[in-house]
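A.B. asks: Quick one, what's the 3D model for this:
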Amino acid sequence: MALIFYARVSSQGQNLDRQLARSKEVKADKVFTDKFSGKTTNRPGLKAMLQFIREGDTVEVISLDRLSRNYQDIQHLVQRFKDIGVKLVVDDLPQTHTGNELVDQFMLDMMINLMGFVAQNEREKIKERQRQGIEQAKKRGAYKGRAKKYAADSSDREGKLVFEGIKRDYQAGDYQSKAQLARKYGISRQQLYRILNLIK
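C.D. replies: Below is the predicted model:
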């Protein structure tokens, strides 16, 4: 039964000193680190830790957002720990490590559900603000919709080059099939059809 400490900061310019100091305080048997954004779980340190942990181990972090900044990812990770039989200790949630495993798990689940409610509520507020903003822009005649990535006037340099290449090949008949044309430029057939509609 090992104590595994996971530490993360969002970029290479940040340091892990405070978290690593904590890992020494608790005498962690193994430490995994990442200098990656918490918006993704595709991190080498996290992946290595998930492969390393075994039933009976404990994973410790200074805060839940070290695991992820995405509520659903946190849910999935916590469930994975449960499935394996790994205990999660979160330093800044002292109410989740009282010493009673049932109480600790109940409190952790409650905190995660609360986070989910707050996150969902914030998403709904953002959507509502966006909707109101679009309505106001439409009234002013200033709303043009989402900018197209693949278009002649695209601000995305790569998207503009793809559009121009497809236009050139399509108008010259230099393609075997639309599926082949989509593969050539690394886009989906749906994206190709949207581009062809603009060309036509």
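A.B. asks: only C-alpha atoms for contact and neighbour calcs from this point on.
C.D. replies: OK.
A.B. asks: Secondary structure element holding Phe4?
C.D. replies: Not quite, residue 4 is Ile, not Phe. strand 3-9 (DSSP states H and E).
A.B. asks: Run through who's touching that strand.
C.D. replies: 15-16, 19-20, 23, 27-37, 46, 49, 53, 57-62, 66-67 (CA atoms under 8 Å, 6 or more residues apart in numbering).
A.B. asks: Tell me the buried residues within the residues you listed.
C.D. replies: Burial by neighbour count, 16 or more other CA atoms under 10 Å: within those this picks out 19-20, 23, 28, 31-37, 46, 49, 53, 57-62, 66-67.
A.B. asks: quick one: which of those residues sit in helices?
C.D. replies: Per DSSP state H, helices hold the following members of the buried ones among the contacts of strand 3-9: 19-20, 23, 46, 49, 66-67.
A.B. asks: State the distance from the spatially most distant residue from the centre of the chain to Gly165.
C.D. replies: Residue farthest from the centre of the chain, counting by CA atoms, centre = their mean, is Ala172 at 41.4 Å. Separation of Ala172 from Gly165 (CA to CA, to the nearest Å): 11 Å.
A.B. asks: chain center to stretch 91-109, what's the gap?
C.D. replies: The chain centroid and the centroid of stretch 91-109 are separated by 26 Å, computed with CA atoms, centre = their mean, to the nearest Å.
A.B. asks: Here is the second sequence; please produce its structure so I can put it next to the first one:
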Amino acid sequence: MKIGYARVSTTDQNLDLQFDALVDAGVSRENIYEDKSSGRNDNRPGLDACLKALREGDTLLVWKLDRLGRNFRHLINTVRGLQDRGVAFIVLTGQGANIDTTTPNGKLTFGIFAALAEFERDLISERTKAGLNSARARGRRGGAKPKIAPYALAGVMAKADQAAIARDKEFSLAKAAAELGVHRSTLWRSRRRAENAAMDDSKLA
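C.D. replies: Sure, this is the predicted structure:
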């Protein structure tokens, strides 16, 4: 069975062009699922229903490649999922018009797209690691800004160590966390992060 999927952005609500192209390609109008949302919108009930309706041996058709995926990686993963389920995929027009996983050439074209997506992912990962290493070498650390200022954390930890030596039962990290206006788990994570950073610095020394 041929099943179609059409999507227009929130600014362009006209689906007629896509519907006509899908019908001309042999898709029954009642088998066309639709969404009216931007490509980056995670909430696409039409696509969710379309993917659930597909069965082994079916073929999913879209007007253009950018109608299906939120981004390049999502597109590749979606089509790979279709292939694993035995569902073919055809793009009718645009830059992805050579993708037709029912033919050897179409499978090859999609394979090239998948390889490019993997290359892009590895390249981003490599650049991110290189950037973090470079930042650490200059004394900067990546990640979100800590919720507890370093001087405040140092003061609390010093107080905690003194309380432990004096066996002062009145002091607790829970009470210290409340004074700092954070949850106790946040204080624990901050302390662990500071200890790990100190260990890393000692290795570099």
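A.B. asks: Of the ones in helices among the buried ones among the contacts of strand 3-9 of structure 1, which is the nearest to Tyr185 of structure 1?
C.D. replies: Relative to Tyr185 of structure 1, the closest of those is Leu46; by CA to CA it sits at 33.4 Å.
A.B. asks: Can you tell me how far that closest one is from Thr96 of structure 1?
C.D. replies: Leu46 of structure 1 is 22 Å from Thr96 of structure 1, by CA to CA.
A.B. asks: try Arg66 of structure 1
C.D. replies: 16 Å.
A.B. asks: Gln136 of structure 1 too?
C.D. replies: Applying CA to CA, the value for Gln136 of structure 1 to Thr96 of structure 1 is 46 Å.
A.B. asks: Over to Gly38 of structure 1?
C.D. replies: Counting by CA to CA, the gap between Gly38 of structure 1 and Thr96 of structure 1 amounts to 22 Å.
A.B. asks: cool, Lys125 of structure 1 as well?
C.D. replies: The gap separating Lys125 of structure 1 from Thr96 of structure 1 is 29 Å, by CA to CA.
A.B. asks: what about these two, which has more around it?
C.D. replies: Between Lys125 of structure 1 and Thr96, counting by other CA atoms under 10 Å, Thr96 is the more crowded of the two (23 against 12).
A.B. asks: And the more buried one, what's its match in structure 2?
C.D. replies: For Thr96 of structure 1, the aligned residue in structure 2 is Ile99 (criterion: TM-score structural alignment).
A.B. asks: which residues touch that match?
C.D. replies: Per CA under 8 Å, 6+ apart, neighbours of Ile99 of structure 2: 89-91, 105-107, 109-110.
A.B. asks: Give me the neighbour count for the closest residue to it other than its chain neighbours.
C.D. replies: Of all residues not flanking Ile99 of structure 2 in the chain, Gly106 sits nearest, at 4.4 Å (CA to CA, 6 or more residues apart in numbering). Gly106 of structure 2 has 19 neighbours, counted by other CA under 10 Å.
A.B. asks: Quickly find the element holding Gly106 of structure 2.
C.D. replies: helix 104-137.
A.B. asks: Go through the helix or strand just after that helix and flag the buried ones.
C.D. replies: From helix 104-137 of structure 2 onward toward the C-terminus, using DSSP H and E, the following helix or strand is helix 150-166. For helix 150-166 of structure 2, the neighbour count (16+ other CA under 10 Å) marks 153, 156-157, 159-160 as buried.
A.B. asks: Closest to Asn77 of structure 2 out of the residues you listed?
C.D. replies: Proximity of those to Asn77 of structure 2 (CA to CA) peaks at Leu153, which lies at 43.2 Å.
A.B. asks: Go ahead and confirm the closest one touches Arg191.
C.D. replies: Yes: using CA atoms under 8 Å, Leu153 of structure 2 is in contact with Arg191, at 7.3 Å.
A.B. asks: Pull the residues that contact stretch 118-138 of structure 2.
C.D. replies: Contacts for stretch 118-138 of structure 2 (CA under 8 Å, 6+ apart): 141-142.
A.B. asks: That'll do, ta.
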